[in-house]
Structure formats: C-alpha cells, structure tokens
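[1] predicted model, plus sequence, below.
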Amino acid sequence: MNQTPSSPIQGNKAVNPCARVFRDPIHFLALGFGSGCAPKAPGTFGTLAAIPLYLLAQPLPLWAYLLLTTIGFIVGIWICDRAARDLGVHDHPAIVWDEVVGYFVTMIAAPAGWLWIVIGFVLFRVFDILKPWPIRRADQRIGGGFGIMFDDLLAAGYAWLVLQALAGLFTTTP
C-alpha cells in the first residue's frame, strides 16, 4: 500500500486516504478528484482542482451558480463526513472537497478574467491556512462533515469580502 507523508497512523497501520480514491465515488469527490492525494499542500491542490470546475460554472446566471454552490456545500457535509469516518480521521488533509466549495464561495459574483481567478485563489488559500478568528475556533470545535465544510465556508467568506472590495476599487462599471 502506498503511503503519503501526511497519512496518520491508526493503531499499527497507516491510513492511506488514496487507496480507494478511484474505486469509491465518495472518496473521489472528497479527495477532490485525486488532488487531495498530493504529498505536499493537498488543500492547495484541491483549490487548484476547483478552478476548471469554476470555469465551467462561471457563465451560469448568478442564481444557478449560487444553487450549484449551495448544493456542493450541503452534499459536501455528507461526502466529507463519510470520508472522514471511513478514514477514521476527522478532517484528514487529503479531504479537499471543502476547498473546492470554498473556492466557489470565494468566486461568487467575481469579475471575469484570469487575474481575478488568481486573486480569489490566493485570498482563499491565505484565509484557509491562517484561519483568523473565528475560523480557527470553528475548526477546533465543530466536528463531523459540517465542521469540515464550515471552517472553509468562513475562510471563503473572508476571501469573498476582500475580493469584492478589491473588485470595487479596481473595476469600473460602464
């Protein structure tokens, strides 16, 4: 069994989150289509995996984009909870569906263009990694699939606010 450096130890054996990523559709989603199997910075790779999905969703009307993002969050609670239970580790680093949805939240009503895609990516990663108040508190105190999803929702909220403020400063309306 291949082991990633971030594989926690369960009893006497290492938990390999990627052992069934391509055999189990829930793990495939929870591990961000395999991006969570990156040996370093799986959250960053999970967010990168969100970008092509965002590009597909970006042309949708705002109501449809919001509906898709909401469904991704709600379904993500179950997906992340199931993967965490299967792995025996709450919020295993390889579980990155929360980063995918977090990026979608960050990019709600974002201006078009690669610059804004990159700015949204960087902002979300900064807030997700630094976990300013109350993100860190939520991450430590809320368990299960909701806890896995919720701290990234908060990080995305901060990232969205900064992105919208920057967009307001640097874009003009016709």
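    That came through, no problem. Residues are numbered from 1 along each chain as shown.
[2] can we go C-alpha only for contacts and neighbour counts from here?
    Noted.
[3] excluding its backbone neighbours, what's nearest the most centrally placed residue in the chain?
    Closest residue to the average C-alpha location of the chain: Glu99 at 0.7 Å, with Cα atoms, centre = their mean. The spatially closest residue to Glu99, leaving aside those adjacent along the chain, is Thr47, at 5.3 Å (Cα to Cα, 6 or more residues apart in numbering).
[4] OK, contacts around the one you found?
    Thr47 is in contact with Val96, Glu99, Val100, Tyr103, Phe121, Arg125, counting by Cα atoms under 8 Å, 6 or more residues apart in numbering.
[5] ok, structure two:
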Amino acid sequence: MPNAFLTFLYSGLCPKAPGTAGSLLAVILGAGIIHYISMETLVLLTILFTLMGVKHINAYEANSGNHDDSRIVIDEVVGVWIALILSSGTILQIVLSFVFFRLFDIWKPSLIGKIDQNVKGGWGVIGDDMLAGLVAGICSAATFQFFGYVQNTLLN
C-alpha cells in the first residue's frame, strides 16, 4: 500500500475520485501556504515534492509492479501547486486553477497524454501532472486577465 506521502495524507485512499480529493486538499494547503507563509515556500515545496515523489514512486512501482496506482496522488499535488504558483492572486483564480488542472489532468490532451502514456516510472506519473498544472495555471491567469480586460473596457 502507498504511504502517507504518496497518498498525500491518505487523501488518495478516498474511494471515489482520489485524484480530485488529493487535488482539493493540495489546493487548500497550497493556498494556505501562499497566504500565511510565502509563495517562495510553495515553490520550494513543489520542487521538493517533485523530486521526492519521483524517487518514492519509482520505489513503489519496483516493489509492487503497479504503474500509476490511482491511490498515489502526490503527482496531483505537484501539478495543482504549479497551477497555483502561476495564478493564485484571488479566490477566483485559485478555483479556476483547480478546475483547469482537473480538466487537463483527466482529459490529458496532446503532450500531456503522450507523457502519461509513454514516459515510465516516477517521471511519467508526475510529468503529465506537471504539464497539466502549467497549462492550468496559464489558462487560469489568462481567463482572469481576459475578464478583467472586458470588465475594464465595459466600465470605461
């Protein structure tokens, strides 16, 4: 069974939608880290969790023979934190980051899906979520900017 780190405090053991459960917990903790500590801390934790995640996923897969176990959600944590790092100024941006991340993580369009299907081991498990987080953060920031522009244009 994956440990507390790989299941992100056991949120990955949720019987329905473990990836969403892990992502939701990660958004709450990530937003708290940004608000109460600093963005830099979240960046450093994201790097640390990525490197530790790859190592622990590789060890888990070697021992279990199971690639990308749905209970392992540390990859979702890394991905959603990347989205928050790119776009987390307001509650709306945090929600948009979460929604876009889950959309891209589940849908896996283009390169996200190719990484998921073709890259083995820990980097394969985490890599698609990293890219989904990058795209989600950009989409969240762009959406927020677009609606801010529209609002400013209409009010002026």
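    Received the coordinates, thanks. Quick caveat: nothing in here was measured; it's all calculated off a predicted structure.
[6] how near is the residue nearest to the centre of the first structure to Lys40 of the first structure?
    15 Å (Cα to Cα, to the nearest Å).
[7] ok, Ile148 of the first structure next?
    19 Å.
[8] repeat for Ile77 of the first structure
    Counting by Cα to Cα, the gap from Ile77 of the first structure to Lys40 of the first structure is 24 Å.
[9] so which of the two has more stuff around it?
    Between Ile77 of the first structure and Lys40, counted using other Cα atoms under 10 Å, Ile77 has the larger neighbour count: 21 against 14.
[10] tell me which element the more buried one falls in.
    helix 62-87 (DSSP states H and E).
[11] show me what secondary structure element comes after that helix.
    helix 97-106.
[12] which residue in the second structure aligns with Phe150 of the first structure?
    Aligned by TM-score structural alignment, Phe150 of the first structure pairs with Gly127 of the second structure.
[13] and if you look at Val118 of the first structure?
    By TM-score structural alignment, Val118 of the first structure lines up with Val95.
[14] same question for Phe73 of the first structure.
    Match for Phe73 of the first structure (TM-score structural alignment): Thr50.
[15] okay, now the residue lying closest to its match once chain neighbours are set aside: neighbour count?
    Nearest non-adjacent residue to Thr50 of the second structure, counting by Cα to Cα, 6+ apart: Val78, 6.3 Å away. Val78 of the second structure has 26 neighbours, counted by other Cα under 10 Å.
[16] tell me the spacing between Val78 of the second structure and Met130 of the second structure.
    Distance from Val78 of the second structure to Met130 of the second structure, counting by Cα to Cα: 6 Å.
[17] next one: Val150 of the second structure
    30 Å.
[18] before we move on, back to that, I figured the residue nearest to the centre of the first structure hits Phe45, correct?
    No. Counting by Cα atoms under 8 Å, Glu99 of the first structure stays clear of Phe45, with 9.1 Å between them.
[19] first-to-last residue distance for stretch 78-94 of the second structure?
    15 Å.
[20] in a strand, that's where Pro39 of the first structure is, yeah?
    No. The assignment for Pro39 of the first structure, made by DSSP: H, G, I helix; E, B strand; the rest coil, is coil rather than a strand.
[21] which position in the second structure aligns with it?
    By TM-score structural alignment, Pro39 of the first structure lines up with Pro15.
[22] tally of neighbours for that match?
    Going by other Cα under 10 Å, the residues that sit close to Pro15 of the second structure add up to 9.
[23] distance of it from Arg71 of the second structure?
    9 Å.
[24] swap in Leu51 of the second structure?
    19 Å.
[25] residues contacting Ile142 of the first structure?
    Counting by Cα under 8 Å, 6+ apart, Ile142 of the first structure has contacts Ile148.
[26] try 7 Å this time
    Contact analysis of Ile142 of the first structure by Cα atoms under 7 Å, 6 or more residues apart in numbering lists nothing.
[27] can you point me to the longest helix in the second structure?
    With secondary structure taken from DSSP state H, the second structure has its longest helix at helix 121-155.
[28] tell me which residues of that helix come out buried.
    121-141, 144 (16 or more other Cα atoms under 10 Å).
[29] quick check: nearest residue in space to Leu96 of the second structure, chain neighbours excluded?
    Ser140 (5.4 Å).
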